[in-house]
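> have a look; sequence and predicted model below, questions after that.
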Amino acid sequence: MRKRHTTKDRLITVALHIALVAGLFFAAFPIYWMLSSSFKSNTEIFALPPTILPKAFTLEAYAAILGDPVKLRFFFNSYFVAFAVTVLTVLIALLAAYGFSRFNFRGKGSLNTLIISTQTIPPITLLIPFFGLVVSYRIFDTYTALILTYLVFTLP
């Protein structure tokens, strides 16, 4: 037997949908603003009152970024480090998870508890000691230091 929807149920559903649409707008508007501003000229970006849509569609911001080899190097560095950290994190976590799920060994429960309990330590507390290690191993200002730092903070 189907449940009858009362007026109160419908009002709650409508209110919930309105709240969800408002939340979506609240979350998506900064992304829209960033994208629309990337197609505006500098004078239009800083104009008061601000415009929601670009008056004149321009690609000068993209030309300035993509035409500068130094900034392209910054993009390459970011993508390289992000790709390396992602691959290593997935690989290490996948192998560890497989080992924990398939094999029984002495101390498995204790080791699992130890690994999970390390999640209670705020990562920022590890930053200064990790910086000391990076400097002492003389890998400061290298891809290796960046990748290891991010790897330490992304692995469970």
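Nice, I can see it.

> going forward, measure contacts between C-alpha atoms and count neighbours the same way
OK.

> quick check: which element contains the most centrally placed residue in the chain?
Closest residue to the average C-alpha location of the chain: residue 82 at 10.5 Å, with C-alpha atoms, centre = their mean. Residue 82 belongs to helix 69-102 when assigned by DSSP states H and E.

> same thing with residue 106?
Counting by DSSP H and E, residue 106 is part of no helix or strand.

> distance between stretch 121-128 and the chain's centre?
Relative to the centre of its chain, stretch 121-128 is centred 19 Å away, using C-alpha atoms, centre = their mean, to the nearest Å.

> also this one, for the comparison:
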Amino acid sequence: MTVAQYGAVAHTRPYLGKIGIRGRERLINAASYLLLLIAIAIVFFPLAWMLTVSVRPNIEVMRMPPTWLPQVFTLEGYRKIFASPRYLLVFANTMMVSLVVTALSLLLGAMAAYALARFKFAGQRAVLMFLITTQMFPLVLLCIPYFRIFITLGLYDTRTSLIVVYLTFTLPFCILMLRSYFINIPRDIEEAAMVDGCSRLGAIFRTLVPMSYPAFIGAGLYTFLLAWNEFLFAVVLIESWENRVLTMAIYSLMAEFVTDWNTMMAFSVLASLPLVMAFIFLQKFMVQGMTAGALTS
């Protein structure tokens, strides 16, 4: 091999190395996208089946082999829901309970989170450990104690009982999430506002709250999802149709011998729409709020 040929080969080696690195990166990216597509298909499969069952008659649901597209298209399930006053009342109850729980969780959680983030006091670490412990406690063990408490207080079969119970497991989460976000905001901003004449409360509302809107949106969305989808305590504490929520109404459509799958899936589609729309438009704020302060103590 001549000197010129050796120099040409040596010159092409870095180029070949770059091609190899780029090829591996493209292969990794292709594998990642393939896994994401598989995950999306797995997640959307039950949603797509729920939607297609909601627009077909019950006789087609049990047909073997099943088909994706309905042979007879019908909106009978949706008509039954919108024509029934008690079903519409169920939607109103669920929305009211979820919004009240979300508002109270954010209001009370923000005040407690600010105190834990800005002040030092005796027992602070014990309070934090207690809040963390509440997130690990099995909620099913609380059904009987809650049932007896609300029977004694005369709050059984009321929407107030659901609001109080939901707050017990949404409020600790909001406190922990908002505290982690408040810690990352420098104290100097509030102190500067107080030097300019603001009270502490005014400094909080003028500086801290506007800067923490991703955390408030994330915590609020998570709280709303929990209250909207909760089933266990609703079954234990609610009996009458006037106070029932969506999960109970959907469950009531299941019978021992005959199940109205068409109406049940239509109910499920309508119940999922607010959550899907909220998550589509607010998911980036939820991710920001839940990841902020993840490394703080």
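Received, thanks. This is a predicted model, so every value here is computed, not measured.

> quick revisit: the residue nearest to the centre of the first structure matches what in the second structure?
Alignment note: residue 82 of the first structure maps to residue 98 in the second structure; criterion TM-score structural alignment.

> for stretch 77-90 of the second structure, list every residue counted as buried.
77-78, 81, 86-87, 89-90 (16 or more other C-alpha atoms under 10 Å).

> what is the nearest of those residues to residue 56 of the second structure?
residue 77 (8.7 Å; C-alpha to C-alpha).

> so where's the longest helix in the second structure?
Ranked by residue count, the top helix of the second structure under DSSP state H comes out as helix 3-53.

> quick one: that helix to chain centroid distance?
The answer for helix 3-53 of the second structure is 32 Å, by C-alpha atoms, centre = their mean.

> in the first structure, what residues pair with the helix or strand just after that helix?
Next in sequence after helix 3-53 of the second structure, counting helices and strands by DSSP H and E, comes helix 58-61. On the first structure, the counterpart of helix 58-61 of the second structure by TM-score structural alignment is residues 42-45.

> and that stretch against the second structure, how far off on average?
Once fitted to the second structure, stretch 42-45 of the first structure is off its aligned match by 2.5 Å on average (mean C-alpha distance after the TM-score superposition for the first structure).

> ok, residues contacting that stretch?
The contact list for stretch 42-45 of the first structure (C-alpha atoms under 8 Å, 6 or more residues apart in numbering) reads 37, 50-51, 54-55.

> of the residues you listed, just say which sits nearest to residue 125 of the first structure.
Closest to residue 125 of the first structure, out of all of those and judged by C-alpha to C-alpha, is residue 37, at 37.4 Å.

> circling back to that earlier point, roughly how far does the residue nearest to the centre of the first structure sit from residue 151 of the first structure?
The spacing between residue 82 of the first structure and residue 151 of the first structure, counted by C-alpha to C-alpha, to the nearest Å, is 10 Å.

> what number of residues lie near the closest residue to residue 219 of the second structure other than its chain neighbours?
The shortest distance from residue 219 of the second structure to any non-neighbouring residue, by C-alpha to C-alpha, 6 or more residues apart in numbering, is to residue 174 (5.7 Å). When counting by other C-alpha atoms under 10 Å, one arrives at 28 neighbours for residue 174 of the second structure.

> what's the answer for the one 5 residues further on, then?
The local packing of residue 179 of the second structure (other C-alpha under 10 Å) involves 26 other residues.

> map it onto the first structure.
That one, residue 179 of the second structure, aligns with nothing by TM-score structural alignment.

> now residue 179 of the second structure, what's its secondary structure?
Assigned by DSSP: H, G, I helix; E, B strand; the rest coil, the conformation of residue 179 of the second structure is helix.

> tell me how far whatever residue of the first structure lines up with residue 123 of the second structure lies from residue 95 of the first structure.
Aligning on TM-score structural alignment places residue 123 of the second structure opposite residue 107 in the first structure. As judged by C-alpha to C-alpha, residue 107 of the first structure and residue 95 of the first structure stand 18 Å apart.
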